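Peer 1: return atomic coordinates for the entry below.
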Amino acid sequence: MRAVRLEAIGSIALREVDKPAPGPEDVLVRIEACGVCGTDRHLFHGEFPSKPPVTLGHEFCGIVEAVGEAVANIAIGDRVTGDPNISCGRCSQCRAGRVNLCSNLRAIGIHRDGGFADYVVMPQNQAFLLPADLKPTHGAFCEPLACCLHGIDLAAIRPGASVVVLGGGVIGLLVVQLAKLAGAATIILSTRQASRRALAEELGATATIDPSAADPIEAVTGKAGLVPGGVDVVFECAGVRDTVEQSMRMAKAGGTVIIVGVVPQGMKVAVEPFDLLFRELKVVGSFLNPFTHGRAARLIASGAIEIDKLISRQVSLEEAPQVISNPAAPGEVKVLVVPGKG
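Peer 2: Predicted structure coming up:
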């Protein structure tokens, strides 16, 4: 079968490899669609820890083609989405219910072979059923949505709250939709790209900011700003130094900052501890998708989340290495790799 292999940092290629076989508690899934994530690009550049050589791809959906003899409740022909994050269930973090912080965490598409391939094998516990009539391209959004749901859970948005989302990529645009569903009355998205600002307003943002045209902090919190004094919750979804630093200055006293964006490993930002203390800010990292993947699958299946407008293009496995090894195109939100694409 074909697989997109990260062979070493900075080296990625489409290769022919052996088709995997499921173990007793595994399912073999024929991949229908797999999303290209910013993390895939971080992996290519060595900015996120991984275990090459490995097949990338952790946002996938597909059809079960074979099951191990101990598999229950999943059948050949089922459409499933895969939670890529496999916790051990034994360490102190797992026993405390913090499975995303598992000491022995292993992720499909990062530490073991993933979904940029014709097939993937995963433990049955990582598979979540999807409706047979769901678009496969929608199923590939379950993993990023699950990560956003964790951030929304941590933020504890109250109806009527004010929210700022920094970053207009797929994570920011999913968070806009979830914040609206959670009851936020004011949702402001900040991004340089005009097409993403327009899309954010279609998806529920009450206002958008171009940070290249105006000081975003003043535009939000200033006397003539959108929310003078700051907002209840800030979601940092871009994973860059400027927005991480802006996030803490946009929150009101007593507000909450949720860091969702994946920053390059080793990047440093300037923080004023006195400001965190004096304004009693809560700054929380939101890592992965603990116990949210099933909820994300149900939300996707319900149609409550707009997906089609987030899909910028679909590419073949042959095109995937070029896409992953280069920056996202201007205005691009999500690229899906579709193995069956001619």
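Peer 1: can we go C-alpha only for contacts and neighbour counts from here?
Peer 2: Will do.
Peer 1: quick one: the helices in this structure, in order.
Peer 2: Counting by DSSP state H, the segments of the chain that form helices are 38-45, 92-95, 136-139, 142-155, 170-182, 194-203, 216-221, 241-250, 273-278, 293-302, 320-324.
Peer 1: next, the buried residues of the first one.
Peer 2: Translated: helix 38-45. Neighbour-count burial for helix 38-45, counted by 16 or more other C-alpha atoms under 10 Å, picks out Gly38, Thr39, Asp40, Arg41, His42, Leu43, Phe44.
Peer 1: how far off centre is it?
Peer 2: Relative to its chain's centre, helix 38-45 lies at 13 Å (C-alpha atoms, centre = their mean, to the nearest Å).
Peer 1: go on, the fourth one?
Peer 2: How far helix 142-155 lies from its chain's middle: 8 Å, per C-alpha atoms, centre = their mean.
Peer 1: what packs against that helix?
Peer 2: Packing partners of helix 142-155 (3 or more C-alpha pairs under 8 Å, 6 or more residues apart in numbering; DSSP states H and E): helix 170-182, strand 251-259, helix 293-302.
Peer 1: residues of stretch 133-153 that come out buried?
Peer 2: If you call a residue buried by 16+ other C-alpha under 10 Å, then stretch 133-153 has these buried ones: 135-152.
Peer 1: return the residues in contact with the residue nearest the centre of the chain.
Peer 2: Closest residue to the average C-alpha location of the chain: Pro144 at 3.0 Å, with C-alpha atoms, centre = their mean. Going by C-alpha atoms under 8 Å, 6 or more residues apart in numbering, Pro144 touches Glu59, Ile171.
Peer 1: Proceed likewise with the subsequent sequence, for comparison:
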Amino acid sequence: MRAFVITGPARAEVRSVPDPVPGPGEVVVDVERAGVCGTDMELFSADMAYLRSGHAAYPLRIGHEWCGVVTALGADVDPRWARLRVTGDTMLGCGTCDRCASGRAHLCADRYEIGLRRGWPGALAERLPVPAWALRELPHGVDATAGAMVEPGGNAVRAFQAADVAPGERLLVLGPGTIGLLVGLIARARGVEVHVLGATAASLRFARSLDLEYVWTAETLPGLRYDAVVDASNGEAMPGRALELVEPGRRVVFIGISKEPSNVDSRTVVFKDLTVVGILGASAGLDGAIDLYNTGDVDPRPLVAATVTLDDVAGILAGDRDPAWGDAPKIHVDPRR
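Peer 2: Next up, the predicted model:
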């Protein structure tokens, strides 16, 4: 089969690789659609922390946002999975440690991450091996585009839940990228007043196109009460800004990851009596994202600017983007094209 492979910093190619064979408890999925995200770009540029820690190494088969059809079953897999449209969890814990046993498999020290960690091959390929326990069935109301947005949507669900805002309260989202916008759309669907802080004219213009009414720059942000702040940005100064902006006694949620270490003053946390929550991975939010998409409460499809081929991915990772695609933040790949 054909697969996209990063061979070294800023080097990649589409290769012919062996078809995956499902092991016990595994399935093989024919990939319909896969997303490219900022983490993939950092793996391509060699900026991603896993490359420094040894949790990832070249050559890399990336792609952790995906959907497809189950076409092969390993031993001990329930036959009901055959031919179902699915997506699945990226974080694959060992299943035996205390963290896995307590529902924290996404934090397992020995976990694999599809397309990211410890060499588990990713979804920028025609086919993908996945443990059956990690699968989520996609209902008919969730098409291929929305299906490949379940993983970022699951992250956004977790971030919104962690913010603990009620209908009529005010949420500030820092960073109008894919996850930040999804947080905003989920919050709006739940009756929360959503404000978005961004930096570029294009990102702010796109946020407004989603009918997110309150969109600001650092210079125009009003001095309102923000009942929670979600930092979905990659700016190292933004975590500290989030602590400054949030209402005392409320919550700040960190889901964005900056390239450089951010400075957070713990005195601000103490003197404002804040709850600060970090979010790693979509695992506990996947079912919620599927439900939001299936009911139509949130439509993630406008966030996808274009769907390209495997042969186009290297250019995308290098920052090449057709202006005709507009301002939407997400690029999808159809490995069958």
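Peer 1: care to give me the TM-score?
Peer 2: Put the two chains on top of each other and the TM-score (TM-score structural alignment, normalised by the length of the second structure) is 0.90; 326 aligned residues with a C-alpha RMSD of 2.0 Å.
Peer 1: can you add mean neighbour count and distance to His58 of the first structure and give the helices and strands packed on helix 142-155 of the first structure back as JSON lines?
Peer 2: Output for those, formatted as JSON lines (neighbours: other C-alpha atoms under 10 Å; distance: least, C-alpha to C-alpha, whole Å):
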{"stretch": "helix 170-182", "mean neighbour count": "24", "distance to His58 of the first structure": "15"}
{"stretch": "strand 251-259", "mean neighbour count": "23", "distance to His58 of the first structure": "20"}
{"stretch": "helix 293-302", "mean neighbour count": "20", "distance to His58 of the first structure": "13"}
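Peer 1: about what we covered before: can you find the partner of the residue nearest to the centre of the first structure in the second structure?
Peer 2: Matched to the second structure by TM-score structural alignment, Pro144 of the first structure sits across from Pro152.
Peer 1: go on, Gly285 of the first structure?
Peer 2: In the second structure, the residue matched to Gly285 of the first structure (TM-score structural alignment) is Gly278.
Peer 1: apart from its chain neighbours, what residue comes closest to its match?
Peer 2: Nearest non-adjacent residue to Gly278 of the second structure, counting by C-alpha to C-alpha, 6 or more residues apart in numbering: Phe254, 4.8 Å away.
Peer 1: and for Ala156 of the second structure?
Peer 2: Spatial nearest neighbour of Ala156 of the second structure, excluding adjacent residues (C-alpha to C-alpha, 6+ apart): Val183 at 4.8 Å.
Peer 1: quick check: the residue mapped onto that neighbour from the first structure vs Val260 of the first structure, distance?
Peer 2: Residue correspondence to the first structure (TM-score structural alignment): Val183 of the second structure is matched to Val175. Using C-alpha to C-alpha, to the nearest Å, Val175 of the first structure is found at 10 Å from Val260 of the first structure.
Peer 1: need the overlap of contacts for the two.
Peer 2: Taking C-alpha under 8 Å, 6+ apart as the contact criterion, the common neighbours of Val175 of the first structure and Val260 are Cys148.
Peer 1: export the helices of the first structure to TSV and tack on distance to Leu56 of the first structure?
Peer 2: TSV is the format used below for the helices of the first structure (distance: least, C-alpha to C-alpha, whole Å):
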stretch	distance to Leu56 of the first structure
helix 38-45	7
helix 92-95	25
helix 136-139	18
helix 142-155	14
helix 170-182	19
helix 194-203	27
helix 216-221	36
helix 241-250	26
helix 273-278	38
helix 293-302	19
helix 320-324	10
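Peer 1: out of these, which is closest to Ala70 of the first structure?
Peer 2: helix 293-302 (21.4 Å; C-alpha to C-alpha).
Peer 1: residues in contact with that closest one?
Peer 2: With contact meaning C-alpha under 8 Å, 6+ apart, helix 293-302 of the first structure is reached by 81, 83, 128-131, 134, 138-139, 141-143, 145-146, 149, 305.
Peer 1: circling back: how about the helices and strands packed on helix 142-155 of the first structure in CSV, adding distance to Cys88 of the first structure?
Peer 2: Output for these, formatted as CSV (distance: least, C-alpha to C-alpha, whole Å):
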stretch, distance to Cys88 of the first structure
helix 170-182, 27
strand 251-259, 25
helix 293-302, 17
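Peer 1: before we move on, back to that, Val231 of the first structure: which of the helices of the first structure is closest?
Peer 2: With respect to Val231 of the first structure, and counting by C-alpha to C-alpha, the nearest of these is helix 241-250 at 6.4 Å.
Peer 1: quick revisit: wait, what's in contact with the residue nearest to Ala156 of the second structure?
Peer 2: For Val183 of the second structure, the contact set (C-alpha under 8 Å, 6+ apart) comprises Ala156, Val157, Ala159, Phe160, Val173.
Peer 1: now do the same contact list for the alignment partner in the first structure of Leu138 of the second structure.
Peer 2: By TM-score structural alignment, Leu138 of the second structure lines up with Leu130 in the first structure. Contact analysis of Leu130 of the first structure by C-alpha under 8 Å, 6+ apart lists Asp78, Arg79, Val80, Thr81, Gly139, Ala297, Arg298, Ala301.
Peer 1: quick one on the thing from earlier: which one of the contacts of helix 293-302 of the first structure is nearest Leu105 of the first structure?
Peer 2: Among these, Asp83 lies closest to Leu105 of the first structure (C-alpha to C-alpha), at 12.5 Å.
Peer 1: what does Ser312 of the first structure align to in the second structure?
Peer 2: Under the alignment (TM-score structural alignment), Ser312 of the first structure pairs with Ala305 in the second structure.
Peer 1: my guess is its match contacts Lys330. True?
Peer 2: Yes: counting by C-alpha atoms under 8 Å, Ala305 of the second structure does reach Lys330; the two are 5.8 Å apart.
Peer 1: just how off-centre is stretch 68-86 of the first structure within its chain?
Peer 2: Relative to its chain's centre, stretch 68-86 of the first structure lies at 21 Å (C-alpha atoms, centre = their mean).
Peer 1: touching, Ile279 of the second structure and Val157? I think so.
Peer 2: No: counting by C-alpha under 8 Å, Val157 is not a contact partner of Ile279 of the second structure; they are 10.3 Å apart.
Peer 1: list the contacts of the lengthiest strand in the second structure.
Peer 2: Counting residues, the longest strand found in the second structure (DSSP state E) is strand 26-36. Applying C-alpha under 8 Å, 6+ apart, the contact partners of strand 26-36 of the second structure are 20-22, 63-75, 77, 123-132, 144-145, 147-149, 330-336.
Peer 1: with the first structure overlaid, how far apart is it on average?
Peer 2: The superposed strand 26-36 of the second structure is, by mean C-alpha distance after the TM-score superposition for the first structure, a mean 0.7 Å from where its aligned residues fall in the first structure.
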